[in-house]
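Visitor: The sequence isn't on hand, but the structure is:
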């Protein structure tokens, strides 16, 4: 049984994007099933695949794996030769720390700057709250520190594209969609994400969607 990834709207579902980008890194064949969110049939359709009724969920021969971080860890274990986590014990620990912080933090940024890939880049009408500015500052510091310490072999956070980049790609998209002013290192990393072929494939597909979620 080939892998099947259940996702939501590509324009809006940041967690779906994370899982899909990690799966792309494995270069394993898989089937993608897109279920538009917040429609009358969405919940029932999701529950037919996912025990939580949420996306993403990865269907494997042994059963479903849900939650983007669990999916990433599963793929890292089953596709170990792809080095989805960086080489070196400490680098891997830092990469996992970044993903865990992304997974559980930055609530203000998520709330005020929801992912909307089709949005024409422009600032919000009102100034960003201090809590959002704090989240952005923390993210920019994380990116700069990782690229300086671990990114000598390439433009990604740990040199080559990996799980950490998949987890922060939706943040890069948010920062561009809302035309957030960034220091040069962070702006360069956003550009790296937009030049990533796997991200571009997702982005171009998102631009073709027609559903709108308020």
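Guide: Sure thing, it's come through. What you see is a predicted model, and the numbers here were worked out from it, not measured in a lab.
Visitor: from here on, contacts and neighbour counts on C-alpha atoms
Guide: Fine.
Visitor: Once you drop chain neighbours, what's closest to residue 131?
Guide: residue 108 (5.9 Å; CA to CA, 6 or more residues apart in numbering).
Visitor: how far out from the middle of the chain is the lengthiest helix in the chain?
Guide: For the chain, the helix with the greatest residue count under DSSP state H is helix 130-150. Centre-to-centre, helix 130-150 and its host chain are 16 Å apart (CA atoms, centre = their mean, to the nearest Å).
Visitor: Comparison target, given below:
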């Protein structure tokens, strides 16, 4: 009998690696079994080890047997087809097209938010953010409100039920919390729905443990 081994997802620090969170959240939320390899970013351990897993030298990367899939969105798409029978995207054709569009915009956009407000799950700041960041936040708010108004029936997420689009925006929600950015009631309710996910709570618990271990090792 052939033993089927679970895939391996290689990720960075849970406190900092926003791209790692995205596929991890989808797999964990849907109960897909996988082995996790966590490499601390920007450390000698990372640079000595990452070449064993990733052709790009970056995380995340998914390995299943001889197959290697890098880039968060590619991993999400593969996982959706491989284990979720398409449930990672909305069933409706128009909703699915919109979900892919907003996910792609997140994948390629919002440079100022990423640069000036890097993900730091345990951080809590009340310092004002720049006008450039707030322009990104304003566009994200338009996206979230539009998705909720047009496709958000049947659940608290962008397209009602939890989807890949929510995985793409989960790190944004965490940034909004970490940097104390003011958003409207629709956006706040959406952030609360994401934070209530057991999978995201598990990630945040691990991020807090990471930071605690770092402090204790100093």
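Guide: That came through, no problem. Values in this document were obtained by computation on a predicted structure and should not be read as measured data.
Visitor: picking that back up, quick one: what's aligned to the residue nearest to residue 131 of the first structure in the second structure?
Guide: Matched to the second structure by TM-score structural alignment, residue 108 of the first structure sits across from residue 112.
Visitor: Residue 154 of the first structure: how many residues sit nearby?
Guide: 13 (other CA atoms under 10 Å).
Visitor: That one is in contact with residue 146, isn't it?
Guide: No - the pair residue 154 of the first structure / residue 146 is not scored as a contact, 11.6 Å apart, by CA atoms under 8 Å.
Visitor: Please report how far the aligned residue in the second structure for residue 47 of the first structure lies from residue 160 of the second structure.
Guide: Residue correspondence to the second structure (TM-score structural alignment): residue 47 of the first structure is matched to residue 51. In this view, residue 51 of the second structure and residue 160 of the second structure are 39 Å apart by CA to CA, to the nearest Å.
Visitor: quick one, which of the two is more surrounded?
Guide: residue 160 (16 against 12).
Visitor: those strands in the second structure, which residues are they?
Guide: Along the second structure, counting by DSSP state E, strands occupy 8-11, 35-38, 61-64, 67-70.
Visitor: Identify the residue of the first structure aligned to residue 96 of the second structure.
Guide: By TM-score structural alignment, residue 96 of the second structure lines up with residue 92.
Visitor: Can you get me a residue count around that match?
Guide: 16.
Visitor: Check residue 5 of the first structure too.
Guide: Residue 5 of the first structure, neighbours per other CA under 10 Å, totals 25.
Visitor: List the contacts of residue 189 of the first structure.
Guide: By CA atoms under 8 Å, 6 or more residues apart in numbering, residue 189 of the first structure lies in contact with 143, 155, 156, 172.
Visitor: which residues does the spatially most central residue of the second structure contact?
Guide: What sits nearest the mean C-alpha location of the second structure, by CA atoms, centre = their mean, is residue 22, with 2.6 Å. Residues in contact with residue 22 of the second structure (CA under 8 Å, 6+ apart) are 72, 76, 167, 168, 170, 171.
Visitor: Translate it into the numbering of the first structure.
Guide: In the first structure, residue 22 of the second structure lands on residue 18 (TM-score structural alignment).
Visitor: Can you give me the distance of residue 134 of the second structure to residue 101 of the second structure?
Guide: Counting by CA to CA, the gap from residue 134 of the second structure to residue 101 of the second structure is 21 Å.
Visitor: What's the local residue count around residue 17 of the second structure?
Guide: Residue 17 of the second structure, neighbours per other CA under 10 Å, totals 21.
Visitor: Kindly report the same for residue 31 of the first structure.
Guide: Using other CA under 10 Å, residue 31 of the first structure has 12 neighbouring residues.
Visitor: can you check residue 93 of the second structure too?
Guide: That count, for residue 93 of the second structure with other CA under 10 Å as the rule, works out to 10.
Visitor: that older thread, the match of residue 47 of the first structure - nearest residue in space that isn't next to it in sequence?
Guide: According to CA to CA, 6+ apart, the nearest residue to residue 51 of the second structure is residue 57 (5.8 Å).
Visitor: Contact partners for that neighbour?
Guide: Residues in contact with residue 57 of the second structure (CA under 8 Å, 6+ apart) are 47, 50, 51.
Visitor: With residue 28 of the second structure instead?
Guide: residue 199.
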